[in-house]
Each structure stands twice: as C-alpha cells, then as structure tokens.
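Novice: just coords:
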C-alpha cells in the first residue's frame, strides 16, 4: 500500500500489506462504522428524477433513458425504443393515434412491433410535403406506424407551412383535406417531438421560411411543437407564421388523453422546457442529462 501527497510528489509512506490483509482491515473498518461502502444505482436515480419531473410539470408519466455517448443518432435510437415500448403499453382497441415527423419519430416508428389491438387508426397531425430534397422521414414513419397497427395512415399531403395564410385557408376548405384534419383532431393519442431555432433546425433547412422569417423566429422563439413556434414560456411566438402553418392547433394538443413528447439532447433543452411550461405534453420521454437541466 502506498500513499502520496495531494500534489503527486514521491510517496512518503509505504506499507507492505497483502490484499487479504487490506480486505480484512476494510471489513473491520466497515463493521466499526469507520468506513461506509455505497453502490450508486443509475436506474434508481433516473426513477427519482422522473418522479420529480412528473410533480414539477404535472405529467402523467416521465421516462428517462441514459446515454453517455453524446451521439444524437444513438440517443434517438434509445428514445425511439423506449417510446415504442410505452406506446405499446397504452394503445387499446379503437384508439386514434396522431403522429408528426422528424428523426426522433423515425426511431419510434423503427422500433414498433406488430400490435394485436383492433380498429386502431393513425393520422398525420401536420403537413408533410417538403419543398427541398432533405428527408423529413414522414413517409417512412407513416408506413411503419400503419404496418404496426394494421391500418393505412391518413396522410396530410400539404406543405407544413404555406407561402400565405390566404392560400392555406383556401386549401383547407377542400373536403378531403378537411376530413383528414378532423381525424387528427379526433385522435386521443398524439406522439411528437420538438425542434430548435438553430440554423440547422429541420424546419429551416426544409425551405419553408425565408431569411427574414427565420431571423424573426430566432429572436423570439426557442423551438417548435408540431411546427408551431413557441417562446420560452410556451406562448405562441409568431402569429403571422402560425397562420400559414398546417398543423393540429396547440390548444388541441393539450386536450389529448396522451400527448407524448419524445425528445432529448442539450440543444433542445429550451424547446423542451417551453413545451412543458405550455402544457402541450403530459408524457415526456427524454434523456437523463436533459431531465437534470429541467430540474435545476
């Protein structure tokens, strides 16, 4: 056994003790109350943090995954797997599931297993047609959700943000579009993610907004919930842009039996907090490190 000074200089004391002797000394010290050995339980820590989140934000359920990789792809896989498992546990016969799109939702869809529930319907809660070559994963998500619940997903074949509110209003009067939108409102389960207002935000890269609109949002918003941009306290960030947006209204999201937010990683902390403060989610599936930020 060797001792060193705190500054790392040469040892000042050396004891010729065998491992069995050290073990006996530790056991004696523990029995005498001089030494206490504790083993941290990460799962227990996550459960405690989840309970605190539920109490702080009035959530039905908070589920936390642990990821030390700091790799967004790996984290999304873990979130998707956990969310798919939770969804399987709550879906019942005749349920109506509303879905959005994005990388986190793609992983949820990838991890779904065939369900034995009957008469389950799936519908898109917001427009999905992109004006760029960037993939928003909407088609893959719709296909996998439909396959898991033995149904054809009702798609909303529109841009998520139109050039003008007038154009959007005219299109929304179409009977077929109105029926799909009504089906979205009738869902009792909504599962979605939230985005940021960073330059690499998917809604910015998909080409729906011009430079002045992007700058305006970056000045006032923290992110988006089902493509509705919100401020830090969960309020609507820009009424003019929202008037052009094809998505389930935020007020409707609050009324769902289950409104499930699946999202994680440090860049999205402000958006997640705004979503929770706005009351748009009653179930949160996120990572442990992000959860500690919300609780700090």
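Specialist: On my side now, so go ahead. Everything numeric in this text was worked out from a predicted model, so none of it was measured. Numbering: from 1, shown residues only.

Novice: Please count neighbours and contacts with C-alpha atoms only from this point.
Specialist: OK.

Novice: where along the stretch 151-296 of the chain do the strands fall?
Specialist: For the stretch 151-296 of the chain, strands defined by DSSP state E, counting those that start in this stretch occupy the ranges 189-192, 194-195, 223-225, 228-230, 258-262, 283-287.

Novice: and the fourth one, what does it pack onto?
Specialist: To tie it back to what came earlier, the one meant is strand 228-230. Where contact means 3 or more C-alpha pairs under 8 Å, 6 or more residues apart in numbering; DSSP states H and E, strand 228-230 is packed against strand 223-225, helix 269-277.

Novice: Next up, a structure to set beside the first:
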C-alpha cells in the first residue's frame, strides 16, 4: 500500500504539472508500472477525482420521430457513448434534471413518483430556489418488508434542491383489498396529499416493467404466483404502481382499486407529464404508456428510442 504523501506527490506531478509517467518514474526513482499503480490507488482512495465535462444534446432525428409518431410535446433522446447501463441512466437522468431546472417556476406543483430512475434524476438535480413551489409524492411508497423504496429520499432531494415544501404520501402503494384502500382514503392527510397530486401541473415519473428485479416486487407488494398472474393478463409496464397492457389499457381493475395515489388518466390532464425510461427491455412498457397517452414528454436513451420505434412499426 502506498502512503498518502506518495499518492498526492505523484498525482500532482502527473495531473497538475503534466509530466509523463516515465518522467515521474525517473524523477522519483520508481519504475513506470509503480507510478501507474500509485495513480490508480490515488483515484480509488478519492485523492484524484475525474470529472468529464460534456454537453448533453438529444439525438435529433430520433427525437423528431418520437414526437411526430406519438404526438409528444417533447422527446429527449440521450446519445449512448458507452454501452453500460449505469452510465446511460446517469446521462438520461441528468438530462431530465436539467430540464426540470429550466421549466420549474414560482407557484408550480411538482408531483414525483419513485423508483431507480427517479433516484438518478434526484441525484443530478441542480439547486434552484423556488420557495413558492410545492413537491408532492404521487403514489404511496411504504414497503411491505424491510426493502427501502427510496421514496422519502427522492422527495427530500427534490425539496432541498428547489427549496420547496414537500408533501409525503405516507401509505403503502398497494394494499390487500379495496376495502382497506377505501378506509385509508378516509384519512384527511392522505386525502390532502392525493388532492395536491391531482392539482400538480408537472408530474415526473419512471416507467417500470414487470420483473422480479422491480422495486415493487422487491418491496413485497406481490407474491410470485400473483405476479405470474399479472404477467399472464398482459401487463407490460407500470406508472405510479398502476399496471397496463401494450395498448395502454389497465391490466386489472381490482388491482387498480387497491393502489394508492394518482390515477393514470389524471396524468393526461397535466401541463407537463414527464416520463423517463432507460434500457431496451423497457420498450414494451414505454410503448404501452405512449399508446395510453399517459405522458406528453419523454426522456429515453438512444437504444431504447430505436427499439420503441421498431416495435411500434412491427405491431402496426
């Protein structure tokens, strides 16, 4: 293991003075491979941080195709520079975070869902003080087991970056029966938060797909047999924990009545209904959402955009 002093010295010579590894090796009487290993150790320890600066421009021809084909207000297609899921998600999430910075203003009500992609958006938000704005959770996020849905953390990130009040929908997203959902909905605080979600002029949500890796399954909302039943009924995607088919119709009315939060048709009334999805495996989920007209603005990656267009063409 190399000392902190060694790592700092070599890092300064290499990154600040611009010396080559060979020159540093000669100056310090080390071998060149040793200098390389010291630089690697400096990066792993956090002494050196790499920040790659680049503009995120949409892939224009794919954006136009999506907008025209699905009558969207806006479509942003992030280019894929390196085919790694985490890097792609980071670029799409950053693009949406930048867009929110541009459009959010005084007296807006911003509704947010939760999930992996929304966590990524929250992580890339830029501070913008809009104290008269309100942030509201669109669907319940209390897990049925010890798994954390991340809903509270996401809401806190949005609230902190916009310097705005946050309203948590403190309830499970899916309950066991319609009767339980009805009882929960008599709670005045839940009624207030859901009413605020309906009033929101901006809604931001991820598009999920039925998968055993999904947050909804991992959070304990489904047993394996009930999840299989959902798939057999034709579920291709979910928005705000509500499942739909490839044509945009709801999969199961009983399940929908047991779900706490915003209804899918209420998204159609929003000034900005902004969806985000990453990965070609989401193609059917996004296409179903587009056909259901649950969104007016879409943020996706280049590979997913091509797959959505291809799938729509094939099905027609």
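Specialist: Looks like it came in fine. Bear in mind the structure is a predicted one, so any value in this text is a computation, not a measurement.

Novice: Please state their TM-score.
Specialist: TM-score for the superposed chains, counting by TM-score structural alignment, normalised by the length of the first structure: 0.83, backed by 254 aligned residues with a C-alpha RMSD of 1.5 Å.

Novice: hmm, back to that, quick one: the helices and strands packed on strand 228-230 of the first structure as a markdown table, columns for mean neighbour count too.
Specialist: Formatted as a markdown table, those follow (neighbours: other C-alpha atoms under 10 Å):
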| stretch | mean neighbour count |
| --- | --- |
| strand 223-225 | 28 |
| helix 269-277 | 24 |
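
Novice: So which of those is nearest residue 246 of the first structure?
Specialist: With distances scored as C-alpha to C-alpha, the stretch of these nearest to residue 246 of the first structure is strand 223-225 (12.3 Å).

Novice: The closest one corresponds to what range in the second structure?
Specialist: On the second structure, the counterpart of strand 223-225 of the first structure by TM-score structural alignment is residues 237-239.

Novice: Over to stretch 123-143 of the first structure?
Specialist: On the second structure, the counterpart of stretch 123-143 of the first structure by TM-score structural alignment is residues 136-156.

Novice: same deal with stretch 188-208 of the first structure?
Specialist: Counting by TM-score structural alignment, stretch 188-208 of the first structure corresponds to residues 201-221.

Novice: quick one: buried residues of that stretch?
Specialist: Neighbour-count burial for stretch 201-221 of the second structure, counted by 16 or more other C-alpha atoms under 10 Å, picks out 201-210, 215-219, 221.

Novice: Enumerate every residue touching the spatially most central residue of the second structure.
Specialist: The centroid of the second structure falls nearest to residue 117 when counting by C-alpha atoms, centre = their mean (1.9 Å). By C-alpha atoms under 8 Å, 6 or more residues apart in numbering, residue 117 of the second structure lies in contact with 89, 93, 206, 276-278.

Novice: tell me which of those are still there in the first structure?
Specialist: On the basis of both residues aligned by TM-score structural alignment, their matches' C-alpha atoms under 8 Å, what survives of the contacts of residue 117 of the second structure in the first structure is 89, 93, 206, 276-277.

Novice: how far away is residue 171 of the first structure from residue 244 of the first structure?
Specialist: As defined by C-alpha to C-alpha, to the nearest Å, residue 171 of the first structure lies at a distance of 11 Å from residue 244 of the first structure.

Novice: if you count what's nearby, which of those two comes out ahead?
Specialist: Using other C-alpha atoms under 10 Å as the criterion, residue 171 of the first structure and residue 244 rank with residue 244 on top: 19 against 15.

Novice: Now check that one against the second structure: what is it aligned to?
Specialist: So, by TM-score structural alignment, residue 244 of the first structure is matched to residue 258.

Novice: Check residue 174 of the first structure too.
Specialist: Matched by TM-score structural alignment, residue 174 of the first structure corresponds to residue 187 in the second structure.

Novice: residue in the first structure matching residue 277 of the second structure?
Specialist: In the first structure, residue 277 of the second structure lands on residue 263 (TM-score structural alignment).

Novice: Just to check, its match is in contact with residue 285?
Specialist: Yes. With contact defined as C-alpha atoms under 8 Å, residue 263 of the first structure reaches residue 285; the gap is 6.5 Å.
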